[in-house]
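Undergrad: return atomic coordinates for the entry below.
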Amino acid sequence: MAALSRKTKRYPSDLTDEEWEQIAPLMPPASPRGRKRSVDFREILNALRYLVRSGCGWEMLPVHFGPWQTVYWWFRRLMRRFLFRTIHDVCTMLDREAEGREASPTGGVIDSQSIKAPHAETRGYDAGKKIVGRKRHIAVDTDGRLLMVHLTPADISDSAGAQMILDAIRKRWPWVKQLFADGAYDRAMLMDKAAFLDFSVEVIRRSAGAKGFEVLPRRWVVERTFGWMTRWRRLVRDYEQRVDVSEAMIHIAVGSLMLRRNAHP
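TA: All right, here's what the predicted structure looks like:
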């Protein structure tokens, strides 16, 4: 970590030269018409990583990154181009290949996390967790790499949210066949849809006599992924009004983790 910190420019969240080299080809090209572009995309990404890692507000971005209005304008434009999702997915596939696995996974784990969302446009109440906010429905591969995230109000059940996840997985990760889940997903409608989409869902249950915390096979990796996400302070709560902005923040955080693993193995 000490050697890595010397490669960053100012803050630990800054892109190193090796990281920037990997994602620079994914940046949108300049328009051949109009005024010449003056913004540095590397600095824009540094600012966004700082924002998500530190949890600060837009107006509190350090002056080294330039006007925060410029950073915000480019964030919205790059988000509409799905750049953060693209960086995340490419880094995920590269990380799988570096581990000697196929780029597209064949198995995954699904779970959800209820989180407070004080400024969300629409919220719900999760009676089980006693939380007013949003629910993050995610799917990860068997090593914990994020494959899909879908946000709903917290009062949406796990099984209902998983049905939306299944549709998205089939489009973006077509080779996934086997999914692991907990007892909350053992519902007839979800199982019927999984069978229709050619998924096999295996429910991992706690042992009958277990008391307190128990590590469940195949299930613990998704809990670790939630832990990776909440190390980024912007994701400890959902501070965003819009769902698409919140999903972009998640992709910035997890994509940065995958990028650093690829550039500095």
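Undergrad: okay, CA-based contacts and neighbour counts for the rest of this
TA: Will do.
Undergrad: so which elements touch the host helix or strand of residue 262?
TA: Using DSSP states H and E, residue 262 maps to helix 243-263. With contacts taken as 3 or more CA pairs under 8 Å, 6 or more residues apart in numbering; DSSP states H and E, helix 243-263 sits against helix 17-23, helix 41-54, helix 83-98, strand 146-153, helix 220-230.
Undergrad: please generate a structure for the following sequence too, so the two can be compared:
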Amino acid sequence: MSTSYPTDLTDEQWELLSVLIPPENSGCRPRCVDLRAVVSAIFYILCAGCAWRMLPHDYPKWQTVYYYFRKWRIDGTWEVMNHKLQQWVRVLEDREPNPSAAIVDCQSVENGTMVSQAVGFDSGKLVKGRKRHLLVDTLGLVLMVVVTSAYESDKAGAKQLFAQAKNRISDRLNHLVLIWVDAGYQGEGFIKWVMDTYRWILEVVRRPTNAKGFVLLPRRWVVERSFGWFNWCRRLSKDYEILPQTHETFVQVAMIRLMLKRLA
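TA: Below you'll find the predicted structure:
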């Protein structure tokens, strides 16, 4: 395989990631594909924003690359990678492996012309497409992502986000106590519901009343920076995915690539 692409894994990065790859199934044929090349190809798709069929011939066949991308989405491998790398980054930054505080926010993104499932219109942002709901730690690393129609309100999306987080990563949230949110999540009823259901405290960070133009708000800037990181991935510039779950996976892959660069 050629190593001329900037998205290709380095030896150090592959050494970290390879231990998180699921082992071969003893009842199946031995693998005859280079998984390092497969992951590098997925990173290429993520950053270049091209279609699967336009994958350069230096990589394995696009059908093989897509097979592993989809397989690891369904069996949760991408989530495991994201979780383990996140713990390693947090320890490197002298933090506890699992966070006690987090931030929630959402971002509306336009959909590609070929996308029709779970598409709506965000009348507040005047965007037709989907909405990314993020739960991030205080370093901006994504704990959970849920993609919904842009028509969904912030609170409705947050309810789905919290439910998915509790079902899929509850072991990572044992120490979570406080979540910072913006004014879109305010309301005594919603805050009380979160407290009664999950035992988490929502703290609303409000924009100063008389402020004009851009204002750097405490805590909220962390999740905004996470959204900014996605701008380095052309596949995330719009929602080109037929399934919302595929877009969620690309967000996880983007974070995996970012954390590998920090660790190695």
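Undergrad: related to what we said a few turns ago, buried stuff in the helix holding residue 262 of the first structure?
TA: Buried residues in helix 243-263 of the first structure, counted by 16 or more other CA atoms under 10 Å: 243, 245-263.
Undergrad: same check, this time on stretch 108-126 of the second structure
TA: 108, 109, 110, 111, 115, 118, 119, 120, 121, 122.
Undergrad: for stretch 204-220 of the second structure, same thing?
TA: 204, 205, 219, 220.
Undergrad: out of those, which are inside helices?
TA: Judged by DSSP state H, helices contain the following of those: residue 220.
Undergrad: and of the buried residues of stretch 204-220 of the second structure, the nearest to residue 65 of the second structure?
TA: The nearest member of those to residue 65 of the second structure, counting by CA to CA, is residue 220 at 36.3 Å.
Undergrad: trace residue 90 of the second structure over to the first structure, please.
TA: In the first structure, the residue matched to residue 90 of the second structure (TM-score structural alignment) is residue 96.
Undergrad: one more: residue 124 of the second structure?
TA: Per TM-score structural alignment, residue 124 of the second structure is aligned with residue 128.
Undergrad: so residue 111 of the first structure sits against residue 137, correct?
TA: Yes: here residue 111 of the first structure reaches residue 137: they are 6.0 Å apart, a contact under CA atoms under 8 Å.
Undergrad: do you know how far residue 171 of the first structure is from residue 82 of the first structure?
TA: 15 Å (CA to CA, to the nearest Å).
Undergrad: hang on, I meant residue 119 of the first structure
TA: 23 Å.
Undergrad: go on, residue 217 of the first structure?
TA: Applying CA to CA, the value for residue 217 of the first structure to residue 82 of the first structure is 34 Å.
Undergrad: and what of residue 89 of the first structure?
TA: 11 Å.
Undergrad: what's the local residue count around the match of residue 90 of the second structure?
TA: 19 (other CA atoms under 10 Å).
Undergrad: surely it touches residue 103?
TA: Yes: here residue 96 of the first structure reaches residue 103: they are 5.6 Å apart, a contact under CA under 8 Å.
Undergrad: and residue 171 and residue 82 of the first structure? which has more neighbours close in?
TA: Per other CA under 10 Å, whichever of residue 171 of the first structure and residue 82 has more neighbours is residue 82, with 13 against 9.
Undergrad: what's the match for the more buried one in the second structure?
TA: For residue 82 of the first structure, the aligned position in the second structure is residue 76, judged by TM-score structural alignment.
Undergrad: one more: residue 117 of the first structure?
TA: By TM-score structural alignment, residue 117 of the first structure lines up with residue 111 in the second structure.
Undergrad: so who does that match touch?
TA: 119, 128, 129, 130, 238, 239, 240 (CA atoms under 8 Å, 6 or more residues apart in numbering).
Undergrad: which one of the residues you listed is nearest residue 212 of the second structure?
TA: residue 128 (26.9 Å).
Undergrad: cool, thanks, talk later.
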